[in-house]
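*Asks:* dropping the sequence and predicted coords here.
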Amino acid sequence: MIAYIKGQLVSILDESVIMDVHGVGYEILCANPFAFQSALNKELLIHTYHHVREDSQILYGFKNEDEKYLFIKLISVSGIGPKGALAILASVDISEFVAAIEREDDKFLTSFPGVGKKTARQIILDLKGKLISVFSIQTDFEQATNSTESNAAVYKEAEEALQALGYTDRELKTVIPLLRKENLSNTDEIIRKALGLLVRN
C-alpha cells in the first residue's frame, strides 16, 4: 500500500492535487484540495490511502494521520464509500464528530453530505467506543473557548491561499468581512465563496 507521497505539488484541481515524484505525476483525491494552496510548486508530503478495486486504483490524500485514520474507519461503515467519507472530511471537526458518535447524536451526523438517518445509526453502531482512544473529545466549554481561535486560523489559511492566486490585500478586505458574517468554518468553502465575490467585483 502507498502510505504517503512526497514530492512537488504542481497542480491543484477542484477535487484533487497533482504531485510530481521524480518525473511521475500522481493524482490524489482530497477533501479540500485548496487547503494545500500555500505549498504549490513546493515539496510536500501528503498522507495517502491507496484504494484498489477491480477496475481502478485511486489515491486519497490527507493533511495528517488523524484525517487518514478517520477516513479508514468511515469506509469500514456499511453504506459509506470513499467519496462519502471524503465529503464528511471536507467539513468535519474530528473532535466534534467523535463526540457526536459517543453521545449518539443522529441530528449532528445527518448534517453531513450523504448521511441519512440510517447511515448515522450505522456510524454510531460501528464506531462508538472505537475512536475515543485515538481522538480526544473536547468538552462544550473547551469547544466554545477554542472556536474563535479555530475560525481565525481557517480564515488566515484561506487568505493566504487567495493571495497565492494573485489577489491583493485590498481586494481581500472587501470580501473577507462579508464571509466572516456567515460564520463559515471550512477553508475550501471560504475560498470558493470568496472567488465568487471577487469575480463579481
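*Replies:* Great, that's in hand. Here the structure is a predicted model, which is why all the values come from computation and not from measurement. Residues are numbered from 1 along each chain as shown.
*Asks:* for the rest of this, base every contact and every neighbour count on C-alpha atoms.
*Replies:* Fine.
*Asks:* how close does the most centrally placed residue in the chain get to T187?
*Replies:* Note on the chain: the residue nearest the mean C-alpha position is A90, at 3.5 Å, using C-alpha atoms, centre = their mean. Going from A90 to T187 by C-alpha to C-alpha, to the nearest Å gives 9 Å.
*Asks:* do the same with L70
*Replies:* Counting by C-alpha to C-alpha - L70 and T187 are separated by 19 Å.
*Asks:* for V17, same thing?
*Replies:* Counting by C-alpha to C-alpha - V17 and T187 are separated by 16 Å.
*Asks:* which helices and strands sit right next to the longest helix anywhere in the chain?
*Replies:* In the chain, assigned by DSSP state H, the helix with the most residues is helix 140-164. Judged by 3 or more C-alpha pairs under 8 Å, 6 or more residues apart in numbering; DSSP states H and E, helix 140-164 is in contact with helix 187-200.
*Asks:* Y26 against I12, yeah?
*Replies:* No - with contact defined as C-alpha atoms under 8 Å, Y26 does not reach I12; the gap is 11.8 Å.
*Asks:* what's the overlap in contacts for the two?
*Replies:* Taking C-alpha atoms under 8 Å, 6 or more residues apart in numbering as the contact rule, Y26 and I12 both touch I18.
*Asks:* what is the burial count for V199?
*Replies:* Per other C-alpha atoms under 10 Å, the neighbour tally for V199 reads 7.
*Asks:* how close does Y26 sit to D20?
*Replies:* From Y26 to D20 the distance is 6 Å (C-alpha to C-alpha).
*Asks:* ok, D140 next?
*Replies:* 43 Å.
*Asks:* C-terminal to the longest helix of the chain, what's the next element?
*Replies:* helix 169-180 (DSSP states H and E).
*Asks:* which residues sit against that following helix?
*Replies:* So helix 169-180 is contacted by E159, Q163, I190, K193, A194, L197, L198 (C-alpha under 8 Å, 6+ apart).
*Asks:* cool, and stretch 89-104?
*Replies:* 31-32, 67, 70-71, 106, 108-109, 112, 121, 123-124, 127-129, 131-132, 135-138, 185-186, 188.
*Asks:* okay, now the one to match up with it:
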Amino acid sequence: MIAYIDGKLAYKEPAYVIIDVNGVGYQIKISLSTYSALPQGERCRLQTYLHIKEDAHTLYGFLTTAEKDLFLHLISISGVGPNTGLTILSSLSVEEVQQAILREDVRTIQHVKGIGAKTAQRIILELRDKIKKETLTADSVVPAATHNTVRAEALSALVTLGFAKNVAEKTIDAIIKRESRNLSVEELIKFALKSS
C-alpha cells in the first residue's frame, strides 16, 4: 500500500492532481477540499489510498489524515465505492459529514449527488458508533489532530506486536482517559505493554 506521495505539484484540476516524484508523475484523484487547499507548483504531501480493481489501480489523495480516515470509513459501507466516497467529501467537509452522521441527518447526506435515502441511512447506521467514539476520544485531553495520530500510531504498533485490535483499542482508550497529560506514542505503547 502507498501511504503517501511527497513531491512537486506538477498539475492540478478539481478531479485530480499529478505529483512529480523524482521524475515520475503520479496521477491522484482528490476531493474539492483538497484541491482548493493545494498551491500550484509547490511541494506537497498527500495521504493516499490505492484502490485495486481488475482493470485499474487508482490512487486517491487527501491533504489531511482526518479526510482519509473518513473516506476509509465511507468505502467500508456496502454500496459506497471510492468515487462515491470522494463525491461525499467534495460536497461536504469532514466536519459536516461527521455532524450529519452524529445527528442522524439523512437529508444532508442524501443531498450529495448519487446518494439515495437507503444509502444515506446505511452510512449513518454503520458509522454512527465509530464517529461518536472517535469524536469523544478526540475531544478528551489532547488536541484532535495530535491525539488521533498518536493513538493511531500506538494502535498500529500494538497490533503489529500481536495484540488483538479490539483489545489494543480498549487498552489505549483506558490509558488516555487515565492519564491527564499529553502522551507520546512511545509512552502510550509502554503503558499498554505494562497493563497487559
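*Replies:* Nice, I can see it. None of these values were measured; they are calculated from a predicted model.
*Asks:* re the thing from before, which residues in structure 2 does the longest helix of structure 1 align to?
*Replies:* Following TM-score structural alignment, helix 140-164 of structure 1 has no partner segment in structure 2.
*Asks:* what's the angle between that helix and helix 169-180?
*Replies:* Taking axes from the mean of the first three to the mean of the last three C-alpha atoms, to 10 degrees, one finds helix 140-164 of structure 1 and helix 169-180 inclined to each other by 150 degrees.
*Asks:* and helix 140-164 of structure 1, how far out from the chain's middle?
*Replies:* The chain centroid and the centroid of helix 140-164 of structure 1 are separated by 14 Å under C-alpha atoms, centre = their mean, to the nearest Å.
*Asks:* ditto for stretch 89-109 of structure 2
*Replies:* 15 Å.
*Asks:* can you give me the end-to-end span of it?
*Replies:* End to end - C-alpha to C-alpha - stretch 89-109 of structure 2 spans 11 Å.
*Asks:* likewise for stretch 71-86 of structure 1?
*Replies:* Note: stretch 71-86 of structure 1 ends 7 Å apart using C-alpha to C-alpha.
*Asks:* in it, what counts as buried?
*Replies:* The neighbour-count check on stretch 71-86 of structure 1 (16 or more other C-alpha atoms under 10 Å) flags F71, K73, L74, I75, S76, V77, I80, P82, K83, G84, A85, L86 as buried.
*Asks:* surely the fourth one and K83 touch.
*Replies:* No - the pair I75 of structure 1 and K83 fails to qualify as a contact (C-alpha under 8 Å) at a distance of 9.1 Å.
*Asks:* start and end of stretch 171-189 of structure 1, how far apart?
*Replies:* Note: stretch 171-189 of structure 1 ends 18 Å apart using C-alpha to C-alpha.
*Asks:* same check, this time on stretch 99-114 of structure 2
*Replies:* End-to-end distance (C-alpha to C-alpha), stretch 99-114 of structure 2: 20 Å.
*Asks:* for that stretch, buried residues please.
*Replies:* Applying 16+ other C-alpha under 10 Å to stretch 99-114 of structure 2 flags Q99, A100, I101, L102, E104, V106, I109, Q110, V112 as buried.
*Asks:* which element is the third one on?
*Replies:* Think I101 of structure 2. Per DSSP H and E: helix 94-102 holds I101 of structure 2.
*Asks:* next SSE after that helix?
*Replies:* helix 106-110.
*Asks:* could you point out which element follows that following helix?
*Replies:* helix 117-138.
*Asks:* right, and the helix or strand after that following helix?
*Replies:* Taking DSSP H and E, what comes next after helix 117-138 of structure 2 is helix 144-160.
*Asks:* find me the equivalent region of that following helix in structure 1.
*Replies:* So helix 144-160 of structure 2 sits over no part of structure 1, by TM-score structural alignment.
*Asks:* and that helix, what does it pack against?
*Replies:* Against helix 144-160 of structure 2 (3+ C-alpha pairs under 8 Å, 6+ apart) you get helix 117-138, helix 165-178, helix 185-195.
*Asks:* now the second one, how far from the centre of its chain.
*Replies:* I take that to be helix 165-178 of structure 2. 20 Å.
*Asks:* over to the shortest one?
*Replies:* Relative to the centre of its chain, helix 185-195 of structure 2 is centred 24 Å away, using C-alpha atoms, centre = their mean.
*Asks:* what's the angle between it and helix 165-178?
*Replies:* 110 degrees.
*Asks:* ok, the longest one next?
*Replies:* Our comparison of helix 117-138 of structure 2 with helix 165-178, counting by the same axes, to 10 degrees, yields an angle of 50 degrees.
*Asks:* what packs against helix 117-138 of structure 2?
*Replies:* Applying 3+ C-alpha pairs under 8 Å, 6+ apart, one finds that helix 117-138 of structure 2 contacts helix 65-75, helix 94-102, helix 106-110, helix 144-160.
*Asks:* just to revisit the earlier point, anything in contact with each of A90 and T187 of structure 1?
*Replies:* Joint contacts of A90 of structure 1 and T187 (C-alpha under 8 Å, 6+ apart) are N32.
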